[in-house]
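Trainee: Here you go, sequence then predicted model.
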Amino acid sequence: MPSLAHGAAVTATPLWRGLALTLCGAALITLGAKIQIPFWPVPMTLHTLAVFLTAAALGPRLGLAAMTAYLGAGALGLPVFSGSPERGIGLAYMVGPTGGYLLGYWLAAGLIGALAHRRKWVGQTLAMLAGLAVVYAAGLAWLANFVPARDLLAAGFTPFVLGDLVKIALACLLLSGARRWTGVAQ
């Protein structure tokens, strides 16, 4: 009969693994928010790539946990957001013009995780496109509080959609390559 200590170690292992994956996912999302690539008409970050890749790779529970940890760190004032601390940190940033996109990323993380986890690349792509629609819906709805309606698409959609589609393609390629490299079936 296994000892109580042995049983405790067995049940704790998944918790530690989940916590480690959650923190690694949150770190990847932070890194993605901080990396800026020169792009026209505005610089592009790898935030969308990191959120979507994390959600699809970790699934709905851990992908959503990673996004929640990222947003929690930002709410506490840690400089995890794109442009912080230059543009302010904490809750003030989260209720600013990009706050709807942050909410959209959180919603999309759960959706993408549920729809894309352990699917072939077609399913992953469709899941990420659905997630992107959620991000833009939440982002534009919130941005409407800061930008006149006539300028809404020009301010919050048009400059970013092409780059986001490229990031979805890259996320799917990375997932496919990682699964082939590790021998996980698609």
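Mentor: Nice, I can see it.

Trainee: Please make it C-alpha for all contacts and neighbour counts, starting now.
Mentor: Fine.

Trainee: State the distance from residue 47 to residue 139.
Mentor: Distance of residue 47 to residue 139, given as C-alpha to C-alpha, to the nearest Å: 14 Å.

Trainee: for residue 14, same thing?
Mentor: Noted for residue 14: a distance of 34 Å to residue 139, by C-alpha to C-alpha.

Trainee: ok, those two, which is more surrounded?
Mentor: residue 139 (22 against 11; other C-alpha atoms under 10 Å).

Trainee: where do the strands sit along the protein?
Mentor: Applying DSSP state E to the chain gives strands spanning 36-37, 44-45.

Trainee: Spell out for me which residue occupies the centre of this protein.
Mentor: The residue lying closest to the centre of the chain (C-alpha atoms, centre = their mean) is residue 51, at 1.7 Å.

Trainee: dump the residue contacts of the nearest residue to it once chain neighbours are set aside.
Mentor: In space, and not counting its chain neighbours, residue 51 is closest to residue 29: 5.7 Å by C-alpha to C-alpha, 6 or more residues apart in numbering. Residue 29 sits next to 47, 50, 51, 54, 67, 70 when contact means C-alpha atoms under 8 Å, 6 or more residues apart in numbering.

Trainee: re the thing from before, most tightly packed of the strands of the chain?
Mentor: strand 44-45 (a mean of 20; mean count of other C-alpha atoms under 10 Å).

Trainee: do you know how far the residue nearest to residue 51 is from residue 148?
Mentor: As judged by C-alpha to C-alpha, residue 29 and residue 148 stand 30 Å apart.

Trainee: take the one below as the second:
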Amino acid sequence: MRELRNYYSSDYNLLFKKYASLSQIIFGVLALAASSQLSIPLKPVPITFLTMMVSMIGLVYKPYLAFATVGIYLICGICGLPVFSKYNYGIEYVMGATGGYLVGCMITAPIISIIKNRPLLKLYFCGQFVRRCSAQIRNKLRVRSGFEYPLSYKFTHISESNISQKFWPVAFCCFIGHIIIYFFGITWLSQFMSLNNAIYNGFIVFIPSGIVKIVIFSYLFSYTKSKAQI
């Protein structure tokens, strides 16, 4: 009887994991489609929030789930569902100027998922460096002020928070992801124009918006993660 119960229990757990993975993929595809519609129209490649959602999927999902989610998103668009920017769809859109960025997203998501748990690759020492610098500043202010509670006391709580510990790894993962996406995007875009124009129109014009998106997303993600204690 116990063996029979264990047998059905294992089957139930396996079925639950399969449905959980399927629901993650469906939610990820819908989120990618929604983020693609939030765009700033530029030529030849618009600015969208798709890269941020790809980073989110890479940071939350396992590598195989991240790859499958972005891959199914591309397949849905190729098959005729309006999931790309401005509700575009079809193989013609994927083979167009933005195709390299879409392929880069599919490769970036599992790579971010792989490196997110590698402390050395995430440059964890950046967080340590920031905390040490803030500690030295507090000590100097404590000595100069001559009070038991230094003037920098209000900054103590912030530096002791683990938000900074999580911000730098997240920002590093997003930075690596964007480099991969831009590499594939520029390589693909160079087939439609000269390499210099592809670098300018496909990378340089996106640098300011990319930095702003990475900083805001990394802070919000690290803040939410620290509050949820994930």
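Mentor: Structure received. Only a predicted model underlies this, so the values are computations on that prediction, with no experimental measurement involved.

Trainee: Let me see the TM-score of these two.
Mentor: TM-score for the superposed chains, counting by TM-score structural alignment, normalised by the length of structure 1: 0.86, backed by 179 aligned residues with a C-alpha RMSD of 2.2 Å.

Trainee: Can you get me a residue count around residue 72 of structure 1?
Mentor: Residues lying near residue 72 of structure 1 (other C-alpha under 10 Å) number 16.

Trainee: And it? What does it align with in structure 2?
Mentor: Alignment note (TM-score structural alignment): residue 72 of structure 1 maps to residue 75 of structure 2.

Trainee: residues contacting that match?
Mentor: By C-alpha under 8 Å, 6+ apart, the contact set of residue 75 of structure 2 is empty.

Trainee: Would you map the helices across structure 1?
Mentor: Taking DSSP state H as the criterion, structure 1 carries its helices at 4-34, 47-75, 91-94, 99-116, 121-143, 152-156, 158-182.

Trainee: Check the mean deviation of the last one from structure 2.
Mentor: Spelled out, that is helix 158-182 of structure 1. For helix 158-182 of structure 1, the mean deviation from structure 2 after alignment is 2.0 Å (mean C-alpha distance after the TM-score superposition for structure 1).

Trainee: do the same with the second one
Mentor: On the superposed models, the aligned residues of structure 2 are on average 1.4 Å from helix 47-75 of structure 1, with distances taken as mean C-alpha distance after the TM-score superposition for structure 1.

Trainee: What residues sit buried inside that helix?
Mentor: Across helix 47-75 of structure 1, burial judged by 16 or more other C-alpha atoms under 10 Å covers 47-60, 62-75.

Trainee: hmm, back to that, now distance to residue 3 of structure 1 too, for the contacts of residue 29 of structure 1, in CSV please.
Mentor: Below are the contacts of residue 29 of structure 1 laid out as CSV (distance: C-alpha to C-alpha, whole Å):
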residue, distance to residue 3 of structure 1
47, 46
50, 42
51, 41
54, 37
67, 37
70, 37
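
Trainee: Tell me, how many residues neighbour the residue nearest to residue 153 of structure 2 when sequence neighbours are not counted?
Mentor: In space, residue 153 of structure 2 comes closest to residue 138 once its chain neighbours are excluded; the distance is 7.8 Å by C-alpha to C-alpha, 6+ apart. Per other C-alpha under 10 Å, the neighbour tally for residue 138 of structure 2 reads 18.

Trainee: For the residue in structure 1 that residue 33 of structure 2 lines up against, give me its contacts.
Mentor: Under the alignment (TM-score structural alignment), residue 33 of structure 2 maps onto residue 30 of structure 1. By C-alpha under 8 Å, 6+ apart, the contact set of residue 30 of structure 1 is 47, 70, 80, 81.

Trainee: these two touch, right, the first one and residue 33?
Mentor: Yes - at 4.4 Å, residue 47 of structure 1 and residue 33 qualify as touching, with contact defined as C-alpha atoms under 8 Å.

Trainee: can you pull the buried residues of stretch 175-182 of structure 1?
Mentor: For stretch 175-182 of structure 1, by 16+ other C-alpha under 10 Å, it's 175, 176.

Trainee: For the aligned residue in structure 2 for residue 132 of structure 1, which non-adjacent residue is spatially closest?
Mentor: When structure 2 is aligned by TM-score structural alignment, residue 132 of structure 1 is paired with residue 178. In this structure, residue 178 of structure 2 finds its nearest non-sequential neighbour in residue 51, 7.3 Å apart by C-alpha to C-alpha, 6+ apart.
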